[in-house]
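Student: Everything below, folded, please.
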Amino acid sequence: MISIRKATPKDITSLAIVGRKAFVIPHKQAIPNEVMTNYLKNSFNEKTLLEEITNPNYQYHLIFVDDNLAGFSKVIFNQKNENIQQTNVTKMERLYLLEEFYGLGLGNKLFQYNLNLAKTNHQKGIWLYVWIKNFRALEFYKKAGFKKIAMYDFPISKTETRPNDVLYLQF
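Tutor: Model (predicted):
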């Protein structure tokens, strides 16, 4: 059985573990080990995740398969982007799945959940960043109707960035 629910502070440890594992999958060949270790430590530490989960501007949702955490999403409502003229747009900052759950349609279910959530909250679209070599994610978002609107240098350390496409889906 597949279920989706909002994350709570009790989920912090699991979120940190899933976030680290899911981020490494598409990036492991492109980011040096030391840079990767520091990025994961800074981005998926329990303190940061707790601050975000308890912030009403952030929405974390977990997706489960038979009570096993398969992945999660993070959206931020009313998050402007310099390349989008509309206001009331949502940034989907994370849509992560563990590799063992690929191919089950879970990414689409979690995305549809976030899409409905954004529409319910009177948003006019969803935007996100995707690394230009994350071909699996790029194909997923293309099928969902997203359009490339710009490029962005995503910082992974104080000295390194990775080129990302800025994608947008207008409702």
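Student: contacts, neighbours, all on C-alpha from now
Tutor: Noted.
Student: Go ahead and report the secondary structure state at the closest residue to Tyr129 other than its chain neighbours.
Tutor: Spatial nearest neighbour of Tyr129, excluding adjacent residues (Cα to Cα, 6 or more residues apart in numbering): Val166 at 4.8 Å. Three-state call for Val166 (DSSP: H, G, I helix; E, B strand; the rest coil): strand.
Student: To compare with the earlier structure, here is another sequence to fold:
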Amino acid sequence: MIVNILEKDVSILRELAMETFADTFGESIKDEDLQTYFATDLSLDTLSLELRNPESQYYFILVDHQPVGFVKVNQGSAQTEQELDNAFEIQRLYVKKGYQGLGLGKKLFEFVLDLAKASGCDWVWLGVWEHNYKAQAFYTKYGFEKFSQHEFITGETVDIDWLLRRPLK
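Tutor: Next comes the predicted model:
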């Protein structure tokens, strides 16, 4: 089941976001930089502001009524980049390590693709780490193509994210 995340759920969101981010990138980022990222980008205050932004939405995917993954989407000025006109961004999509391989990420991704189609936007786009080949292959299957890149800064660690897009019309 996929449910909208409300501001009252911010602590649960933060714990899940920190766990899944550390599982995904922890081996390539210094612990000090990881902790800085948690204290800034994933702080309770930052996440609460994002949950109150009408141009952003967060959703949990639940298994046995427990959140095991989440996604964040943005439109308008909430997007992390403004390179495309009338676009819908999939900013974060994570599933807990123990629940990967069960099709939950695919279900969450297809859910937000449906949201994107219903949004009236011309484009759906996302950023993916240049070394995350598994995710790149997944997005390519859905017709996404690279159109740009940007730096993803975590403390002193600077990574490159490829920006992938797909037309919605």
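Student: what's the counterpart of the residue nearest to Tyr129 of structure 1 in structure 2?
Tutor: Residue correspondence, TM-score structural alignment: Val166 of structure 1 in this structure matches Leu163 in structure 2.
Student: ok, now which ones touch the most centrally placed residue in structure 2?
Tutor: Central residue of structure 2 (Cα atoms, centre = their mean): Arg92, 0.5 Å from the mean position. Each residue near Arg92 of structure 2 by Cα atoms under 8 Å, 6 or more residues apart in numbering is listed here: Phe70, Val71, Lys72, Val73.
Student: now the helices: where do they sit in structure 2?
Tutor: 10-25, 31-40, 44-52, 104-118, 133-141 (DSSP state H).
Student: can you give me the angle the first one makes with helix 44-52?
Tutor: By that I understand helix 10-25 of structure 2. Here helix 10-25 of structure 2 points in a direction 100 degrees away from that of helix 44-52 (axes from the mean of the first three to the mean of the last three Cα atoms, to 10 degrees).
Student: Alignment lookup: Ile12 of structure 1 to structure 2.
Tutor: For Ile12 of structure 1, the residue aligned by TM-score structural alignment is Val10.
Student: From Trp123 of structure 2, how far off is its match?
Tutor: Val10 of structure 2 sits 29 Å away from Trp123 of structure 2, going by Cα to Cα, to the nearest Å.
Student: ok, now Glu83 of structure 2?
Tutor: As judged by Cα to Cα, Glu83 of structure 2 and Trp123 of structure 2 stand 11 Å apart.
Student: With neighbour numbers in mind, choose between these two.
Tutor: In this view Glu83 of structure 2 and Trp123 are compared by other Cα atoms under 10 Å, and Trp123 has more residues nearby, 19 against 11.
Student: my guess is the more buried one meets Leu164, correct?
Tutor: No - Trp123 of structure 2 is not in contact with Leu164 according to Cα atoms under 8 Å; the separation is 10.2 Å.
Student: Please report how far Glu110 of structure 2 lies from Phe38 of structure 2.
Tutor: Distance, Glu110 of structure 2 to Phe38 of structure 2, by Cα to Cα: 28 Å.
Student: go on, Ser56 of structure 2?
Tutor: In terms of Cα to Cα, Ser56 of structure 2 sits 20 Å off from Phe38 of structure 2.
Student: Could you do Gln149 of structure 2 as well?
Tutor: Applying Cα to Cα to Gln149 of structure 2 and Phe38 of structure 2 gives a distance of 23 Å.
Student: Compare the two and say which is more crowded by neighbours.
Tutor: Legend: neighbour count by other Cα under 10 Å for Gln149 of structure 2 and Phe38, higher for Phe38 (19 against 15).
Student: That one corresponds to which position in structure 1?
Tutor: Checking TM-score structural alignment: Phe38 of structure 2 goes with Leu40.
Student: Glu151 of structure 2 too?
Tutor: Checking with TM-score structural alignment, Glu151 of structure 2 has Asp153 as its match.
Student: Could you list which residues are in contact with the nearest residue to its match once chain neighbours are set aside?
Tutor: Using Cα to Cα, 6+ apart and skipping the chain neighbours, the partner closest in space to Asp153 of structure 1 is Pro163 (4.7 Å). Going by Cα under 8 Å, 6+ apart, Pro163 of structure 1 touches Trp131, Ile132, Met151, Tyr152, Asp153, Phe154.
Student: And Arg162 of structure 1, by the same measure?
Tutor: Contact criterion Cα under 8 Å, 6+ apart gives Trp131, Asp153, Phe154, Pro155, Ile156 as the residues in contact with Arg162 of structure 1.
Student: so of those, which ones are in strands?
Tutor: Residues of the contacts of Arg162 of structure 1 located in strands (DSSP state E): Trp131, Asp153, Phe154, Pro155.
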